[in-house]
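Trainee: one predicted model, sequence on top.
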Amino acid sequence: MTPTDEAADSVLLRTEGRAAYLTLNRPKALNALSHTMVRRVDEALTTWEHDPAVETVVITGAGGRGLCAGGDIRSIHADARSGGDASAAFWRDEYRLNARIARYPKPYVALMDGIVMGGGVGISAHGSVRIVTERSKVAMPETGIGFVPDVGGTYLLALAPGELGTHLGLTGVPMGAADALLCGLADHFVPADALPALAADLAAGAVSDVLPRHVREAPEGRLAADREWIDHCYAADTVEEIVDRLLAAGTPAAKEAAETILAKSPTALKVTLAALRRARDLGPLERVLEQEYRVSCAALSAPDLVEGIRAQVIEKDRAPRWSPATLAEVGEADVARFFAPLGARELSLADNAPQEVPW
């Protein structure tokens, strides 16, 4: 199969009436993003941006299990093991696409049904109209594979109310519809069985006219009721203190969060906390993506990324051997190296921040 054939098969494109439809089409891999797919999406957005017949772009995932489970981490694992540069090249284009989606001049409607994780969040949650359903599972689970939230994930999580983003970034736990709405990663709830009608209606009508016919109230979530202990515990300055506060909080949910955190990569946890705190002060999405690019490139040469993917995805023994193995062994210098400038390899994005859009 040629690269052109692969792109055509893995990302399906069509236009109908006033809308253009983009379907991620790797259902056996939960629509995980390859470099070829990222380029295909970017090329389509360029075409549709300049096509006056296209008023709305709709993105969905094939297979019925989810929009996108993230990047192709098997490829990242192979690249990291070999010391290659394919992952850095992939992230460069992926993060540019994330920034482009955030400032796309036409309504970008993301149907975030089912699993939406990692790169799936990047290709959807920066859009102007983000739809979740009762089946949505939205997450940035990178600390579980020795990695750090990227694709603008630290930007989105840093904007979540209180310390909800810190909780989600460290634990990697998935959000349902109501929690995604609360945290600002989604805009509207539409029942899953109504998505085909919503998508079809966008071919004939404007987003502002179509949405009210399909939007409903989301089922109750979990995070709103947990805000008190989450905001207190995760306001601590270090991961160690966060864990101590969670264990002392006296609630089963807080204890469960502490246990979840302690199973993740100690290095990834400390870098994630630093990245989230820095993201709050960096300004627009582009600046945060530039920081994430430094962090991601540094992770390629750190042992935990290869080990985490091995344990969770390749061999699936679910028993990663992190190095260092404990939070106490991860020093300030170990964290600082993830944020070191890359010199000529820096990702430099446009200065214009994402624009507010009225959809």
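Mentor: That came through, no problem. Numbering: from 1, shown residues only.

Trainee: going by C-alpha atoms from here, please, whenever you check contacts or count neighbours.
Mentor: Noted.

Trainee: gap between the residue located most distally from the centre of the chain and residue 257?
Mentor: What lies farthest from the middle of the chain is residue 250; by Cα atoms, centre = their mean that is 31.0 Å. In this view, residue 250 and residue 257 are 12 Å apart by Cα to Cα, to the nearest Å.

Trainee: got it, and residue 150?
Mentor: 21 Å.

Trainee: neighbour count: the two, which is higher?
Mentor: In this comparison of residue 150 against residue 257, neighbours counted by other Cα atoms under 10 Å, the higher total goes to residue 150 at 26 against 20.

Trainee: ok, that one - contacts?
Mentor: 118, 119, 289, 292, 293, 296 (Cα atoms under 8 Å, 6 or more residues apart in numbering).

Trainee: next: residue 204.
Mentor: Residue 204 makes contact with 17, 18, 19, according to Cα under 8 Å, 6+ apart.

Trainee: so it versus residue 194, what's the distance?
Mentor: The value you get for residue 204 to residue 194, if Cα to Cα is used, is 16 Å.

Trainee: same check, this time on residue 246
Mentor: Counting by Cα to Cα - residue 246 and residue 194 are separated by 39 Å.

Trainee: pick out whichever of these two has more residues nearby.
Mentor: residue 246 (24 against 13).

Trainee: measure stretch 327-335 end to end?
Mentor: With Cα to Cα, one end of stretch 327-335 sits 11 Å from the other.

Trainee: got a list of contacts for it?
Mentor: Here stretch 327-335 has contacts from 239, 240, 266, 267, 270, 271, 274, 324, using Cα under 8 Å, 6+ apart.

Trainee: mind redoing it with 10 Å?
Mentor: Outside stretch 327-335, the residues within contact range by Cα atoms under 10 Å, 6 or more residues apart in numbering are 238-240, 262, 264-275, 295, 323-324.

Trainee: try it against this one:
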Amino acid sequence: MHSIDEVIIGRQGSAGLIRLNRPQALNSLTLPMIRAIEAALADFAADPSVASVIVRGEGDRAFCAGGDIRLLHESGKRGSPDAETFWREEFRLNHAIARYPKPYVALMDGITMGGGVGLSSHGSHRVATERTRLAMPETGIGYFPDVGATWLLPRAPGEAGTWMGLTGLAIHAADAIQARLADHCVASSDLSALIEAIGALPAAASPADVHGVIAGMAISAGESRLTVHRNMIDRALAYDTVEDIQEALAREAGDFAAETRQIIGTRSPTSLKLTLRLLRAGRNSASLAECLDRELGACLRILYNPDFYEGVRAAVIDKDRNPKWSPASLAEVEDAAIDRFFVPAQPPLFAM
């Protein structure tokens, strides 16, 4: 097995276990963690005594809060290849999860953001809990939703994915299920019992068998805010420019529309325009691989974008939560500036 201190690999009966073990850092991903997860998945796939794989986060706060933003920030500042290496290996792992040959069960208990969504929502069996806080918060740090989110979010019903991608706001279990980023809600206190029950299945257990165990322990996720406000979301966020979306939100009545408009107004204007372009491109894409390849090209350009460094400074380093975006307004972001993010990475991630 490929256990390291930050990823603990084990077994529970017929289930392979992968435990993210950086609770003090909300289980955020490092490159060694990505490599350990990838190796464990390969081992479990080849082991006929393993029927399924379960991934969970240690500690009581997070499944996984995302990638190691400090590493990416420092790599970009130094001009080192570390950021590109991280993204390439993380995105390949996301693709491997989506194509995994055995049931892949992600226990999305607590904070599940950015790279944590990539580790969970591409899986075959996604379990939220009453403590799930799922988000793609990247527009708030001068970045954009990656890890295949430009494939996942456009496939949420209506414009729910557009709302998530632009606002970066966290959603709960009911919304995650509504957005097709999770499948069931299981009580956090029942997760250990769920692991035991899945592990008790025979080695020849099918995906349907695993689904049956999870469904048998599922509870109501409650009311989805995205469902309650779906008509408004679908009306106002259907436009293909952020300016038109903001104008449409201004025409809508109610606190939800006003909050949405206000939050979008605090995000990086460059990130907003880039995110919307990527989401619309993802909607018309034929595969996850195509979206990941496009995202990688944008990642390599983000290292030359001042908003990324300013956003990470304000959120992670100085923590003053007061980024100064450049350009500061949507009107100042030229189309040509966004076009530059759509230069394909070389070499590509996948042979198309």
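Mentor: That came through, no problem. Because the structure is predicted, anything quoted here is derived from the model rather than measured.

Trainee: circling back: okay, and which of the contacts of stretch 327-335 of the first structure map to helices?
Mentor: Of the positions in those, 239-240, 262, 266-275, 295 sit in helices, assigned by DSSP state H.

Trainee: mind putting these into TSV with neighbour count and distance to residue 98 of the first structure?
Mentor: Putting these into TSV (neighbours: other Cα atoms under 10 Å; distance: Cα to Cα, whole Å) gives the following:
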residue	neighbour count	distance to residue 98 of the first structure
239	25	28
240	18	32
262	18	30
266	26	27
267	28	26
268	29	22
269	28	23
270	22	24
271	28	21
272	26	19
273	23	22
274	18	21
275	25	18
295	27	16
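
Trainee: I'd like to know which of those residues is nearest to residue 36 of the first structure.
Mentor: residue 295 (22.8 Å; Cα to Cα).

Trainee: from residue 87 of the first structure, how far out is the closest one?
Mentor: Using Cα to Cα, we find residue 295 of the first structure at a distance of 13 Å from residue 87 of the first structure.

Trainee: again, but for residue 28 of the first structure
Mentor: 22 Å.

Trainee: what about the two, which has more around it?
Mentor: When neighbours are counted by other Cα under 10 Å, residue 87 comes out ahead of the other of residue 28 of the first structure and residue 87, with 22 against 10.

Trainee: contact partners for the more buried one?
Mentor: 35, 71-73, 75-80, 296-297, 300.

Trainee: how about residue 23 of the first structure, secondary structure?
Mentor: Here residue 23 of the first structure is recorded as strand under DSSP: H, G, I helix; E, B strand; the rest coil.

Trainee: where do the strands sit along the stretch 1-150 of the first structure?
Mentor: Using DSSP state E, counting those that start in this stretch, the strands found in the stretch 1-150 of the first structure span residues 11-16, 19-24, 56-61, 66-68, 108-112, 115-117, 129-132, 137-139.

Trainee: residue 208 of the first structure: which of these is closest?
Mentor: Here strand 129-132 is closest among those (Cα to Cα), at 10.2 Å.

Trainee: the second structure: matching residues for the closest one?
Mentor: Here strand 129-132 of the first structure aligns to the second structure at residues 125-128, judged by TM-score structural alignment.

Trainee: mean deviation, that stretch versus the first structure?
Mentor: Its aligned residues in the first structure lie a mean 0.2 Å from stretch 125-128 of the second structure after superposition (mean Cα distance after the TM-score superposition for the first structure).

Trainee: quick check: the equivalent of residue 269 of the first structure over in the second structure vs residue 139 of the second structure, distance?
Mentor: For residue 269 of the first structure, the aligned position in the second structure is residue 272, judged by TM-score structural alignment. Separation of residue 272 of the second structure from residue 139 of the second structure (Cα to Cα): 6 Å.

Trainee: again, but for residue 213 of the second structure
Mentor: Residue 213 of the second structure is 37 Å from residue 139 of the second structure, by Cα to Cα.

Trainee: with residue 315 of the second structure instead?
Mentor: 12 Å.

Trainee: am I right that residue 177 of the first structure is in contact with residue 116?
Mentor: No - in this structure, residue 177 of the first structure is not within contact of residue 116 by Cα atoms under 10 Å, at 11.2 Å.

Trainee: of the two, who's got more company?
Mentor: Neighbour count, other Cα under 10 Å: between residue 177 of the first structure and residue 116, residue 116 has more, with 32 against 29.

Trainee: find the nearest non-adjacent residue to the more buried one, please.
Mentor: residue 138 (4.8 Å; Cα to Cα, 6 or more residues apart in numbering).

Trainee: for the one you found, which residues are in contact?
Mentor: Contacts of residue 138 of the first structure (Cα under 10 Å, 6+ apart): 66, 68-69, 112-118, 120-121, 125, 132, 172-177, 179-180, 185-186.

Trainee: which residues touch the residue nearest the centre of the second structure?
Mentor: Nearest to the geometric centre of the second structure sits residue 117, at 2.9 Å (Cα atoms, centre = their mean). Neighbour list for residue 117 of the second structure: 63-66, 94, 106, 108, 111, 123, 134-136, 146-149, 152, 181-182 [criterion: Cα under 10 Å, 6+ apart].

Trainee: now the equivalent of residue 149 of the first structure over in the second structure: how far from residue 64 of the second structure?
Mentor: Using TM-score structural alignment, the equivalent of residue 149 of the first structure in the second structure is residue 145. Using Cα to Cα, residue 145 of the second structure is found at 15 Å from residue 64 of the second structure.

Trainee: then residue 106 of the second structure?
Mentor: As for residue 106 of the second structure, its distance to residue 64 of the second structure is 11 Å (criterion: Cα to Cα).

Trainee: which one of the two has more residues nearby?
Mentor: residue 64 (32 against 26).

Trainee: contacting residues for the counterpart of that one in the first structure?
Mentor: Aligning on TM-score structural alignment places residue 64 of the second structure opposite residue 68 in the first structure. Residues near residue 68 of the first structure by Cα under 10 Å, 6+ apart: 24-27, 29-33, 60-62, 112-124, 138.
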